[in-house]
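Undergrad: what shape does this take:
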Amino acid sequence: MAVRSALPDRYQALVNVAAGCGLRQGEAFGLAVEDVDFLGGVVHVVRQVKLLRLSRPVFAPPKGGKEREVPLPESVAFAPAGHLKRRPAARITLPWKTLDGPPVTASLIFTGTMGLPLDRNRFNHRVWRPALRAAGVDTGRDNGMHALRHFYASVLLDAGESIKALSEYLGHHDPGFTLRTYTHLMPSSGTRTRAAVDRVFGEEEPTADGPDTAQESA
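TA: Here you go, the predicted model:
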């Protein structure tokens, strides 16, 4: 949240979308109004902004060519909805997959100051890393925007979400890859057991008599 606050206002909602839906950086840059079902609470991840030679942008499918649907929590939806009220989406036309590919138009939610698609190299250098420094966070590779995707995974696993579901939301082809990547974040069996029992016993009102008193009364 400190990094988010250090970002220019036009980019702050990017943090909510990436950390709240597990989007890759290029997928967040390529997110269009028509991809977001605010009423149904779903984000359709169908494209990314990808840089080819000489940093020329194109629209492309998500990594691995796998489109997916991701739940959009209400608390996350407020950020892009508010962003769109202040800055309407920009109609952007880019070639599809290759520089000579067919033109595709999308109403992008996030664009640069000149109304152009976001360039990951410029964004990371001129926007993201300065925000990290302002927040007192190391600017190494581990703290790139991809860290927001790891944050998303850690939140879901801590809440007990399954590896299979997490794999689908992240757009991984193999749940085994998801397991290998995030197994260190999963609660231990002992932790889950204690939490499960505590939930049941926590619903009961404690009695005034302890166990010994109850046995004596019997």
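
Undergrad: every contact and neighbour count from this point should use C-alpha atoms.
TA: Fine.

Undergrad: got the contact list for residue 68?
TA: Contacts for residue 68 were tallied using Cα atoms under 8 Å, 6 or more residues apart in numbering; they are 44-46, 168-169, 171.

Undergrad: let me fix that: residue 59
TA: 30, 47-50, 94-97, 104.

Undergrad: which among those residues end up buried?
TA: Applying 16 or more other Cα atoms under 10 Å to these, the neighbour count classes 30, 47-50, 94-97 as buried.

Undergrad: in CSV, list those along with distance to residue 83 and secondary structure.
TA: Below are those laid out as CSV (distance: Cα to Cα, whole Å; DSSP: H, G, I helix; E, B strand; the rest coil):
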residue, distance to residue 83, secondary structure
30, 15, coil
47, 20, coil
48, 20, strand
49, 19, strand
50, 23, strand
94, 23, strand
95, 26, strand
96, 26, strand
97, 28, coil
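
Undergrad: structure for this one too, so we can compare:
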Amino acid sequence: MWVHVRRQLRTVDRTLAFALPKALPKGNKTRTVPLSPGVLAEIKDHLTSHPPTTVTLPWRKSTGDPVTVRLLATGEDGRRYTGDLFTKTV
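TA: Sure thing, here's the model as predicted:
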């Protein structure tokens, strides 16, 4: 019943890249967040109707090593959202 936040999408040199998530008070840390049964049920429902999209992006910088992960929240045709764009669009 925990979510492990290990990465975020960031725009670096006009390129999307994976990076460590922001966390307060100091940035660049992973974190673990408790998950309620209701939120878990919503995630499962979402995954049934919207399967994860496999995405490969560089790590930390536009020339970083490529990392491949499955994203749970993407737009049409696998569109990727940074946190700011997700908030503005969705």
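
Undergrad: ok so, going back, pick the one among the contacts of residue 59 of the first structure closest to residue 66 of the first structure.
TA: residue 47 (9.4 Å; Cα to Cα).

Undergrad: tell me the counterpart of the closest one in the second structure.
TA: When the second structure is aligned by TM-score structural alignment, residue 47 of the first structure is paired with residue 7.

Undergrad: tell me which of the contacts of residue 68 of the first structure you also see in the second structure.
TA: Retained in the second structure: 44-46, out of the contacts of residue 68 of the first structure (criterion both residues aligned by TM-score structural alignment, their matches' Cα atoms under 8 Å).

Undergrad: thought the match of residue 47 of the first structure was touching residue 27?
TA: No - shown here, residue 7 of the second structure and residue 27 do not form a contact pair, counting by Cα atoms under 8 Å, at 11.8 Å.

Undergrad: overlap in contacts, these two.
TA: Common contact partners of residue 7 of the second structure and residue 27 (Cα under 8 Å, 6+ apart): residue 21.

Undergrad: how far apart are the longest helix anywhere in the second structure and its match in the first structure?
TA: When the second structure is parsed with DSSP state H, its longest helix is helix 37-49. Compared with the first structure after fitting, helix 37-49 of the second structure deviates on average by 0.7 Å (mean Cα distance after the TM-score superposition for the first structure).

Undergrad: if we can go back for a sec, can you pick the most crowded of the kept ones among the contacts of residue 68 of the first structure?
TA: Counting neighbours by other Cα atoms under 10 Å, residue 45 leads these with 25 neighbours.

Undergrad: quick check: it vs residue 72 of the first structure, distance?
TA: Residue 45 of the first structure sits at a distance of 11 Å from residue 72 of the first structure (criterion: Cα to Cα, to the nearest Å).

Undergrad: before we move on, back to that, shared with the second structure, which of the contacts of residue 59 of the first structure?
TA: Using both residues aligned by TM-score structural alignment, their matches' Cα under 8 Å, the second structure keeps these contacts from these: 47-50, 94-97, 104.

Undergrad: so of these, which two are at opposite extremes in space?
TA: By the measure Cα to Cα, 50 and 104 form the most distant pair in those, at 13.4 Å.

Undergrad: for the contacts of residue 68 of the first structure, which one is nearest residue 146 of the first structure?
TA: Of the contacts of residue 68 of the first structure, the one sitting nearest to residue 146 of the first structure (Cα to Cα) turns out to be residue 171, at 13.8 Å.

Undergrad: what lines up against that closest one once you look at the second structure?
TA: Taking TM-score structural alignment, residue 171 of the first structure has no aligned residue in the second structure.

Undergrad: now do the contacts for the closest residue to residue 15 of the second structure other than its chain neighbours.
TA: Leaving aside its chain neighbours, residue 15 of the second structure sits nearest to residue 62 (5.9 Å; criterion: Cα to Cα, 6 or more residues apart in numbering). Each residue near residue 62 of the second structure by Cα under 8 Å, 6+ apart is listed here: 12-13, 15-17.

Undergrad: what of residue 52 of the second structure?
TA: 70-74.

Undergrad: which of the contacts of residue 62 of the second structure lies closest to residue 88 of the second structure?
TA: residue 16 (17.0 Å).
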